[in-house]
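>>> what follows is a protein structure lacking sequence information:
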């Protein structure tokens, strides 16, 4: 479904953002940032930029962050939920339960926390399109992963995050949202991903991290 075909905003979304912290965060960026503690700071910056964009989106009513210790100093308006352990899907389910406990009928999105080029208006466009569907998702830039999973209500969500999640979500009945703005698709796992995000325009925290390390995006 083409997000540009949808004209009206669908307000009131709960967006759950699982964020992995700790020294193991963003291990595939070790060639760019060898020190685990500094990679953790980079992961914090990626998450902070993502969450600031989500919080600023007009269609988002509540942002639920599920984390095991990421530093989000300076980012306000978030509901924090401890990561229960057991992997990404378990974290997603914990966030959805917390975010929809009062009303399981609100639309719910699950967004990965490493989209440092995300623009609030782009997220609004995608959520507007998703509001017309029971279940939908956005494949990542590579086409194999998932950056956004959405459902009209919490009970309709079918999280299948992990390797090959795009195909898994498709098989579970989530509809591809095609022609999505690139800022919603460009997650960051590798130096090449970071370079691609930089072309789109990085958020201030990620830019500041790279500047402090005198290491421009590759």
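Yes, it's here. Everything quoted here is computed from the prediction, not taken from an experiment.

>>> make it CA atoms for all contacts and neighbour counts henceforth
Fine.

>>> strands of the protein, start to end?
Assigned by DSSP state E, the strands in the chain fall at 13-19, 60-67, 79-82, 108-111, 135-139, 146-151, 175-176.

>>> out of those strands, nearest to residue 48?
Smallest distance to residue 48 across the strands of the chain (C-alpha to C-alpha): 10.0 Å, for strand 13-19.

>>> could the strands of the chain go into CSV alongside distance to residue 184 and mean neighbour count?
Formatted as CSV, those follow (distance: least, C-alpha to C-alpha, whole Å; neighbours: other C-alpha atoms under 10 Å):
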stretch, distance to residue 184, mean neighbour count
strand 13-19, 13, 27
strand 60-67, 15, 22
strand 79-82, 22, 16
strand 108-111, 9, 27
strand 135-139, 8, 26
strand 146-151, 7, 26
strand 175-176, 13, 20
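
>>> make JSON lines from the ones you listed and add distance to residue 193 to it.
JSON lines is the format used below for these (distance: least, C-alpha to C-alpha, whole Å):
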{"stretch": "strand 13-19", "distance to residue 193": "18"}
{"stretch": "strand 60-67", "distance to residue 193": "22"}
{"stretch": "strand 79-82", "distance to residue 193": "27"}
{"stretch": "strand 108-111", "distance to residue 193": "17"}
{"stretch": "strand 135-139", "distance to residue 193": "14"}
{"stretch": "strand 146-151", "distance to residue 193": "13"}
{"stretch": "strand 175-176", "distance to residue 193": "21"}
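
>>> this is the other structure I want to compare:
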């Protein structure tokens, strides 16, 4: 893991699928090789922004992707549950989640594994679970959201459309209740996470799932890897 400033308080957990299996809804506009490269580029740009945020002390990436693991000198890595390796494992469902193990999605399981690993390394840490598809993320936007999150036990940031979730937060001693997937913003609200008043213009709300999202982020200031990849595609 990589340390931030002396004022840092949060551990950021970034779950990332194996790149070849990620962002399948972009398959219609990107071939498999480019899509995998984009997944890795966005994830590393997201990690770089998190590492540069003053409110972040450590970053853990939850993944089984070999290239992301090879880049792990700047951050910690936890093996993604169910995809091999000997990294820490979280329980399939938290004691308060009310869900059977079979109801926990792979992404939620990866988030829980990351939280368990974060708190084994930094006991009692406040944890922010940040999705790895935020290539335009600015450190100051992340800091502002974490300041808001510090005032509530459990929080979340909705995506630009207001239906998905880009970040989930759990203060010290609190157990997150991840419900990522379609309609996750409403799902997180239903289990006690409070919507954080992050403005619609925040880069924290600009994730990439659909071809139209690629057009939207092209208008923004992107991380260096994603910007270079999109520039090559346009060229």
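Yes, it's here. Being a predicted model, the structure only gives us computed values, none of them experimental.

>>> tm score of chain vs chain?
Scored against TM-score structural alignment, normalised by the length of the first structure, the superposed chains reach a TM-score of 0.88; 206 aligned residues with a C-alpha RMSD of 1.9 Å.

>>> compare the strands of the first structure and give me the one nearest residue 159 of the first structure.
strand 146-151 (7.4 Å).

>>> which one of the strands of the first structure lies nearest to residue 31 of the first structure?
Nearest to residue 31 of the first structure, of all the strands of the first structure, is strand 13-19, at 21.3 Å by C-alpha to C-alpha.

>>> give me the contacts around the closest one.
47, 51, 54, 59-68, 70, 88, 91-92, 95-96, 99-100, 106-113, 127 (C-alpha atoms under 8 Å, 6 or more residues apart in numbering).

>>> which residue would you name as the spatial centre of the first structure?
Centroid-nearest residue in the first structure: residue 112, 2.4 Å away (criterion: C-alpha atoms, centre = their mean).

>>> give the aligned equivalent of that one in the second structure.
Matched by TM-score structural alignment, residue 112 of the first structure corresponds to residue 131 in the second structure.

>>> the longest helix in the second structure is where?
Longest helix in the second structure, counting residues (DSSP state H): helix 32-52.

>>> how big is the offset of it relative to the first structure?
Once fitted to the first structure, helix 32-52 of the second structure is off its aligned match by 0.8 Å on average (mean C-alpha distance after the TM-score superposition for the first structure).

>>> buried set for that helix?
For helix 32-52 of the second structure, burial by neighbour count (16 or more other C-alpha atoms under 10 Å) applies to 32, 34-52.

>>> next one: the residue nearest to the centre of the first structure from residue 138 of the first structure, what distance?
Look at residue 112 of the first structure and residue 138 of the first structure: by C-alpha to C-alpha, to the nearest Å, they are 11 Å apart.

>>> equivalent analysis for residue 179 of the first structure, please.
Taken as C-alpha to C-alpha, the span from residue 179 of the first structure to residue 138 of the first structure is 10 Å.

>>> could you do residue 207 of the first structure as well?
For residue 207 of the first structure, the distance to residue 138 of the first structure (C-alpha to C-alpha) stands at 25 Å.

>>> how about residue 74 of the first structure?
28 Å.

>>> what's the local residue count around the residue nearest to residue 10 of the first structure when sequence neighbours are not counted?
When the adjacent residues along the chain are set aside, residue 10 of the first structure lies closest to residue 128, with 4.9 Å between them (C-alpha to C-alpha, 6 or more residues apart in numbering). Other residues within reach of residue 128 of the first structure, judged by other C-alpha atoms under 10 Å, total 22.

>>> likewise for residue 193 of the first structure?
As a burial measure, residue 193 of the first structure scores 17 neighbours (other C-alpha under 10 Å).

>>> then residue 17 of the second structure?
Residues contacting residue 17 of the second structure under the criterion other C-alpha under 10 Å number 21.

>>> counterpart of it in the first structure?
Counting by TM-score structural alignment, the partner of residue 17 of the second structure is residue 20.

>>> cool, and residue 157 of the second structure?
Per TM-score structural alignment, residue 157 of the second structure is aligned with residue 138.
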